[in-house]
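Peer 1: Pasted the sequence and its predicted model underneath.
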Amino acid sequence: MTLEYSVRIERLAESDGGGDLATVPDLPECMSDGETPEEALENVQEAIISWIETAKEWKMEVSKHPQASAR
């Protein structure tokens, strides 16, 4: 089964190190960053997998109906 999650990407201020931050609204605290929006999106894919694996280990519920649209 493949689940698709919405990802929000925002530019980080230079004072915060610059680059882009990718967050997943349906998965609390699931995020990653990158030098470009594309890199942040690529990196957050691994964060999503890790988040779901950890949630299953901790017997946490994983949303089976994530938001469908990318932002």
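Peer 2: Great, that's in hand. Numbering: from 1, shown residues only.

Peer 1: Every contact and neighbour count from this point should use C-alpha atoms.
Peer 2: Fine.

Peer 1: Surely Glu46 forms part of a helix?
Peer 2: Yes - using DSSP: H, G, I helix; E, B strand; the rest coil, the secondary structure at Glu46 is a helix.

Peer 1: Pasting the second one now:
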Amino acid sequence: MPLSKLSDLKAELGRLYRQAKSGKVATSDASRLAFILNSLGRVIVDAELEQRIQQLEQQLEGDCDES
């Protein structure tokens, strides 16, 4: 499963939770993996915000050039 979108991470966290709850994955392992998934989520959000800021900066530069 790709983990490139927040919805992917949400699904994976749900799957991991169900596996830990059923005993298929040790809770200590699930905790470590959940931490990694949450870290990936922060990276995705930060990358999206960075891209949006860059787009806004480019728009502002274009507006300033037209003045």
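Peer 2: Yes, it's here. None of these values were measured; they are calculated from a predicted model.

Peer 1: overall similarity of the pair, as a TM-score.
Peer 2: These two chains, once laid on top of each other, score a TM-score of 0.38 by TM-score structural alignment, normalised by the length of the second structure; 36 aligned residues with a C-alpha RMSD of 3.6 Å.

Peer 1: any idea how far the residue sitting nearest the centre point of the second structure is from Cys64 of the second structure?
Peer 2: Closest to where the C-alpha atoms of the second structure average out (C-alpha atoms, centre = their mean) is Gly41, at 2.2 Å. Separation of Gly41 of the second structure from Cys64 of the second structure (C-alpha to C-alpha, to the nearest Å) stands at 35 Å.

Peer 1: Same question for Leu9 of the second structure.
Peer 2: Between Leu9 of the second structure and Cys64 of the second structure the distance, using C-alpha to C-alpha, works out to 39 Å.

Peer 1: more crowded one of the two?
Peer 2: The residue with more neighbours, out of Leu9 of the second structure and Cys64 and counting by other C-alpha atoms under 10 Å, is Leu9; that gives 20 against 9.

Peer 1: what helix or strand does that one sit in?
Peer 2: Assigned by DSSP states H and E, Leu9 of the second structure belongs to helix 6-22.

Peer 1: Find out how far that helix is from the centre of the chain, if you would.
Peer 2: Distance of helix 6-22 of the second structure from its chain centroid, counting by C-alpha atoms, centre = their mean, to the nearest Å, is 14 Å.
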